[in-house]
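**Student:** Just the structure for this:
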Amino acid sequence: MSDQARLTTREAAERLGVKPETVYAYVSRGQLSSERAPGGRGSTFDAEEVDALARRSGRREPGTGGAPGGDFTFRTGITLIDRDRYYFRGVDAVELATAYGFEEVAEWVWTGELTHGSRFTAPQPFLDAARLAVNALPVHSSTMDRLRGAAVAVSAADPLRFDLGPSAVLGCGRMLIPTLVGALPTAGKRHRGEGRTAWQLWHRLTPQLPDEQSIRLLDTALALLIDHDLAASTLAARVAASARAHPYAVVSAGLGALEGPLHGAASGLAHRTLTEVLERGSAAPVVADHLRSGRRVPGLGHRLYPGEDPRARALFALLEAIPQASGALAAARDVVDTTARHTALHANVDLALAVMSVAFGMPAEAGETVFAVARTAGWIAHALEEYAERPLRMRPSGHYTGPRPPRPLPA
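**Tutor:** Got it, this is the predicted structure:
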């Protein structure tokens, strides 16, 4: 081994996410080998051996192309983000989402196998429990409130929820997604005879009747949003799965993190911006108001893509073929072009969802609803992965900054 392939005790401890004395404990147990450093001062460790131990123990690993500024990387075979594209199990996600329906892409993400014509079904007893819980909520409750309430109700109705075997978890995913959608109140007359998730969700988002183009748009949006590596909500879901929480609790953890204004709710801010642009006739005064107040312009920029978000690009291509979306699409382009005079930011998927919601008379939270339903499939995929790992492996150590003990007992 060359000296470049060896780490000091401090470097090994940092890679493992432990204290230096713990490194020597690994050596004493035979889990790690060491050599005396040149000059006899301290020990050195093989970098590959340290990284292998980090992977086995779920400790911190060295950065390997993760998100900028990220502190942890975890092995996953679900999604790869590379420059201006992303892939589901090695296949271009945009190509998958434009060629197949949401359910088929979800099955691919879960199993690595494509099931043509796949449909999800909500068992009536679970659907009744979810609707009962949702109907008991205050009238002003948000869609996210209803989704979280429905997930808890279905969990309570399933006595086998702690069966964490792959087939049981897959069955839960295929049942839970249509149950969450079916528990939401309808916004208009329902089109009967269609079992696809996109059809069922459409009637919860707008009273406008859909056509094949609009359903294809929503179906593609759902498929595109299934997963996006370890976003905040997905990390929350994996932590829950690491503790061996059942799949319903995993989804509930994801829904809780998703509701933050910096995550799933971002499309609602973009919706309101486009509405204001259409009301005022130009993006210039709207963008100026954001810049003057120090706020970011919603729907622009993504920390993982130097160029345009590929999800936005795919949805904009579909929106261009829908005449009803022309006004909202023009407003979005006006926002992008106006902002570009000050800073080079590209459209992200939140802006594309906002165009859809504005064009079809959906509420501002519609994009967040689409995001939550789609990402439920992704959380199930990550739960399947995490259940196969060592439990409770995500246990970082806190850096205590409080007063040093011992202190006297408070009076």
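
**Student:** From now on I want contacts and neighbour counts done on CA atoms only, so please keep to that.
**Tutor:** Fine.

**Student:** ok so residue 222 is a strand residue?
**Tutor:** No: going by DSSP: H, G, I helix; E, B strand; the rest coil, the assignment for residue 222 is helix, not a strand.

**Student:** what about the nearest residue to it once chain neighbours are set aside, neighbour count?
**Tutor:** Spatial nearest neighbour of residue 222, excluding adjacent residues (C-alpha to C-alpha, 6 or more residues apart in numbering): residue 374 at 4.9 Å. Residue 374 has 24 neighbouring residues, counting by other C-alpha atoms under 10 Å.

**Student:** show me the contacts for residue 374.
**Tutor:** Residue 374 makes contacts with 222-223, 225-227, as judged by C-alpha atoms under 8 Å, 6 or more residues apart in numbering.

**Student:** Before we compare anything, build this one as well:
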Amino acid sequence: MSDQSAASEDPRLTTREAAARLGVKPETVYAYVSRGQLSSRRAPGGRGSTFDAAEIDALARRGARREPPSGGAELVFRTGVTLIDTETDRYYYRGVDATALARRHSYEEVAEWLWTGELRAGTRFTAPPEALEAGRRAVGALPAHSTPMDRLRASAVAASAADPLRFDLSPEAVLGAARSLVPTLVGSLPASGAPDREGDGLARRLWSRLTARAPDAASLRVLETALVLLIDHDLAASTLAARIAASARAHPYAVVSAGLGALEGPLHGAASGLAHRMLAEALERGGAAPVVADHLRAGRRVPGLGHRLYRGEDPRAQALFALLADVPAAAPALAAARDVVTTAARRTGLHTNVDLALAVLSVSAGMPAEAGETLFAVARTAGWIAHALEEYAERPLRMRPSGQYTGPRPPQPLP
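**Tutor:** Predicted coordinates:
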């Protein structure tokens, strides 16, 4: 192959050409490099840098045609887990449409594929007896008013203590811990419905922890799909917390604990509970108008509407609403959700997000308001592990921002 043909297959751009293609200043191109969004190569003769044209085009498609915040305020990490396409309002796991995966595969199958690159039909995760026993004892010792997130965190710590090999961060060991931790988290929660049976998938086992009602096939399919759709969503706050823990070489149980801690914030995992309560109130009051009015009057956002990354409807909500339409018991809650959207649209113009879809499921299935948060946490565990596997392969402790000191200038007298 001639040098000319090789160059045509791997075109390189100068800094000025890359900046023009991105629509930014040349110095901004170097800012993207320092933030890990671009790679560069020294130009022949050592004068300047060159950039891969395909990589520049991919960055442009991800919405990089704008100046990034100055002063290093934005953390950017290279990740091959999830791509969110803000132009089409779609998102992808390792380049595959996440909603298409959710329609065809179980949570365990997709999680295994995200971790290893292999999709094995019929994959089932099993909790080791000692880890499950430790998790149940820890959860059982909590006060009666403990929340599901309290129980999940206690279960993760107990499972960690039951694993003497937890500090082994080799990929094989991390995968083994992940395959056992996810079912341990679910199995440690108190069961409301029928006991687990041999061969039950994770979705069926989780259902019995969320409601005493027996699931029909359509409802169980909604839960399974929600688990897959919620596995990951780029660098949300809980995922960033998990990656920071992994950067410090915390073991996978501690990584998940870090994610759970961030997820419990009312602006993250708990958002679905707000949507549940709003939807239940709309059903009780016979319409969404007075409920939406109360939120607007109090200066509160209407739960379940709007997403910072999507201009239109959240694709996760679209997929779940389509399945919920096939669940007869969900019809009243689904109608109430549509009433909320129609009523609020007159004032806010916001579209539905996944929290409203989770609220339809939890309200119609007789689940508590915290059910969506529990579902979210269990699902996202697989995503945190996927990000941890990436971070373990990076330079340790690479996330060390500098604080901007604003206190009194020294020297100060002793207090």
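
**Student:** Any chance you could compute the TM-score here?
**Tutor:** The TM-score (TM-score structural alignment, normalised by the length of the first structure) is 0.86; 377 aligned residues with a C-alpha RMSD of 2.7 Å.

**Student:** And residue 109 of the first structure, which helix or strand is it part of?
**Tutor:** Using DSSP states H and E, residue 109 of the first structure sits within helix 102-111.

**Student:** In the second structure, which residues correspond to that helix?
**Tutor:** Using TM-score structural alignment, helix 102-111 of the first structure lines up with residues 107-116 of the second structure.

**Student:** Give me the mean distance between that stretch and the first structure.
**Tutor:** In this overlay with the first structure, the average offset of stretch 107-116 of the second structure from its partner residues is 1.0 Å by mean C-alpha distance after the TM-score superposition for the first structure.

**Student:** May I see the buried residues of that stretch?
**Tutor:** Across stretch 107-116 of the second structure, burial judged by 16 or more other C-alpha atoms under 10 Å covers 107-115.

**Student:** Likewise for stretch 191-211 of the first structure?
**Tutor:** The neighbour-count check on stretch 191-211 of the first structure (16+ other C-alpha under 10 Å) flags 196-207, 210 as buried.

**Student:** Quick check: of the residues you listed, which lies closest to residue 94 of the first structure?
**Tutor:** Distance to residue 94 of the first structure, by C-alpha to C-alpha, is smallest for residue 198 among these, at 17.2 Å.

**Student:** So which elements touch the helix holding residue 109 of the first structure?
**Tutor:** helix 197-205, helix 212-224, helix 366-387 (3 or more C-alpha pairs under 8 Å, 6 or more residues apart in numbering; DSSP states H and E).

**Student:** Measure how that helix sits relative to helix 366-387, angle-wise.
**Tutor:** When axes from the mean of the first three to the mean of the last three C-alpha atoms, to 10 degrees is applied, the directions of helix 102-111 of the first structure and helix 366-387 differ by 30 degrees.

**Student:** What residues of the following helix or strand past helix 102-111 of the first structure count as buried?
**Tutor:** Moving toward the C-terminus from helix 102-111 of the first structure, the next helix or strand (DSSP H and E) is helix 124-135. Within helix 124-135 of the first structure, the residues scored as buried using 16+ other C-alpha under 10 Å are 126-131, 133-135.

**Student:** Starting from helix 124-135 of the first structure, tell me the next helix or strand along the chain.
**Tutor:** helix 143-157.

**Student:** so where is that following helix in the second structure?
**Tutor:** The aligned range for helix 143-157 of the first structure is 148-162, by TM-score structural alignment.

**Student:** Stretch 387-400 of the first structure too?
**Tutor:** On the second structure, the counterpart of stretch 387-400 of the first structure by TM-score structural alignment is residues 392-405.

**Student:** Ends of the matching stretch, what's the gap?
**Tutor:** One end of stretch 392-405 of the second structure sits 31 Å from the other (C-alpha to C-alpha, to the nearest Å).

**Student:** Ok, stretch 225-243 of the second structure next?
**Tutor:** End-to-end distance of stretch 225-243 of the second structure (C-alpha to C-alpha): 25 Å.

**Student:** swap in stretch 226-238 of the second structure?
**Tutor:** 18 Å.

**Student:** Please point out which parts of it sit buried.
**Tutor:** Applying a neighbour-count criterion of 16+ other C-alpha under 10 Å, one finds 226-235, 237-238 buried in stretch 226-238 of the second structure.

**Student:** ok, now stretch 386-405 of the first structure?
**Tutor:** Buried residues in stretch 386-405 of the first structure, defined by neighbour count with 16+ other C-alpha under 10 Å: 386-387, 389, 394.
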